[in-house]
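# Quick one: sequence plus predicted model below, questions after.
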Amino acid sequence: MEYSVGRCGRVVSMRLFEGEDLYESIESVAKDENIRCGAVFVTGGFRKAKVVVGPEQEKPKIVPNFRNFVGPGEVLGVGTVYWDDEGPKLHIHTAAGRGEETVVGCPRGGASVFLILEVTIIEIEGVKASREFDAETGVKLLRIVQGE
């Protein structure tokens, strides 16, 4: 286990509009505001999303299993934002539903807003962490520097 203790910094409230991209919007604000570490909460609607619902294959590298969510539908989610060597990267898991259909997972294949998406970012100060490439899994994983 790796962990570090920080404290709450700024709180960013966002409203995303119809058609805006979840990842582009949050990562853009995190970059503009230099939020290096934060908790992210979303509520509102998705027009569509391409969601990872688990691994299609685990070895030798993880291959994601994508499922398309076709809205419009309701969504809620929780995630984090940490930087890699290119900038801020959002990692979020959502539950999106329309009628009897529900898709739960990571919409990293893209997600566009239906009507409105309310986003709250709570900055975490005092934690030194980043997303680093893990050769064993083939994905970028969170690494926390202890004792910072």
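It's in.
# From here on, just use CA atoms for contacts and neighbour counts.
Fine.
# and the next element down the chain from the helix or strand harbouring residue 123?
Secondary-structure assignment from DSSP states H and E places residue 123 in strand 111-125. Scanning forward in sequence from strand 111-125, with DSSP H and E defining helices and strands, the next element found is strand 129-134.
# between the helix or strand following that following strand and strand 129-134, how many degrees?
Later in the chain than strand 129-134, the nearest helix or strand by DSSP H and E is strand 139-144. Between the axes of strand 139-144 and strand 129-134, defined by axes from the mean of the first three to the mean of the last three Cα atoms, to 10 degrees, the angle is 140 degrees.
# for comparison:
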Amino acid sequence: MKSKVINDGPERTIALVFDKGDEVVSTLERFAKEHGLTASRFSAIGALEGAVLGYFDWERKDYERIPVPEQVEVLSLNGDIALDGDQPKVHAHTVLGRRDGSTVGGHLLEATVRPTLEVVLVESPGYLRKKCDRETGLALIDIGS
């Protein structure tokens, strides 16, 4: 993956271009850790050779895994990076386009890039911290009171 700061204002903007074979979630989390990102949002387009999406099952308090074992276009990928404890954590949702024009979407759990993924990431000057919500078992952004 290559990166370049394209705006160094109060909200720093970084372009990330993923390479074929990069795993999206772990690469984003590693980049965030290496660059000290604590509160960011991002959007992306590109293509994947496969993915695993998730649908949150309220009763089980866990994600139902939805394998997508095929080449797909990333029609929309939006998310944030916030601290979960002291580690950056990606939370992203995506809509993927199949060859026949149909779509599948959900929480992005895993994805492998092919041929590229172009991400625009905006780092906010404030902190977003995630805290475990007892009712759902999910790490949710805590903006305080």
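Received the coordinates, thanks. What you see is a predicted model, and the numbers here were worked out from it, not measured in a lab.
# that older thread, figure out how far the strand holding residue 123 of structure 1 is from the centre of its chain.
Here the centre of strand 111-125 of structure 1 is set off from its chain's centre by 9 Å, with Cα atoms, centre = their mean, to the nearest Å.
# Kindly report the same for stretch 59-76 of structure 1.
Once both centres are worked out by Cα atoms, centre = their mean, stretch 59-76 of structure 1 turns out to sit 13 Å from its chain's centre.
# Give me the contacts around that stretch.
Contact with stretch 59-76 of structure 1 is made by 41-57, 94-98, 103, 109, 114, 136-139, as judged by Cα atoms under 8 Å, 6 or more residues apart in numbering.
# do that again at 6 Å, thanks
42-57, 94-98, 114, 137-138 (Cα atoms under 6 Å, 6 or more residues apart in numbering).
# OK, contacts around residue 91 of structure 2?
Per Cα under 6 Å, 6+ apart, neighbours of residue 91 of structure 2: 79-80.
# That one: which element?
Take DSSP H and E as the rule and residue 91 of structure 2 turns out to sit in strand 87-97.
# burial of residue 131 of structure 2, as a residue count?
Applying the criterion other Cα atoms under 10 Å, we find 16 residues in the vicinity of residue 131 of structure 2.
# For it, which non-adjacent residue is closest in space?
When the adjacent residues along the chain are set aside, residue 131 of structure 2 lies closest to residue 139, with 5.1 Å between them (Cα to Cα, 6 or more residues apart in numbering).
# what's near enough to touch the one you found?
Residue 139 of structure 2 makes contact with 130-132 under the criterion Cα under 6 Å, 6+ apart.
# go with 10 Å
Residues near residue 139 of structure 2 by Cα atoms under 10 Å, 6 or more residues apart in numbering: 82-85, 89, 91, 129-133.
# Please name every helix or strand in contact with the strand holding residue 123 of structure 1.
Counting contacts by 3 or more Cα pairs under 10 Å, 6 or more residues apart in numbering; DSSP states H and E, strand 111-125 of structure 1 is packed against strand 7-17, helix 22-32, strand 37-57, strand 63-84.
# I'd like to know how far residue 139 of structure 1 sits from residue 128 of structure 1.
With distances taken as Cα to Cα, to the nearest Å, residue 139 of structure 1 is found 20 Å from residue 128 of structure 1.
# which one of these two has more residues nearby?
When neighbours are counted by other Cα under 10 Å, residue 139 of structure 1 and residue 128 differ, and residue 128 comes out ahead with 19 against 14.
# Name the residue closest to the centre of structure 2, please.
For structure 2, residue 92 is the residue whose C-alpha lies nearest the centre (Cα atoms, centre = their mean; 3.7 Å).
# re earlier: any quick ChimeraX command for the buried ones out of the contacts of stretch 59-76 of structure 1?
Typed into ChimeraX, the next command selects the buried ones out of the contacts of stretch 59-76 of structure 1 (criterion: 16 or more other Cα atoms under 10 Å):
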select :42,43,44,45,46,47,48,49,50,51,52,53,54,94,95,96,97,98,114
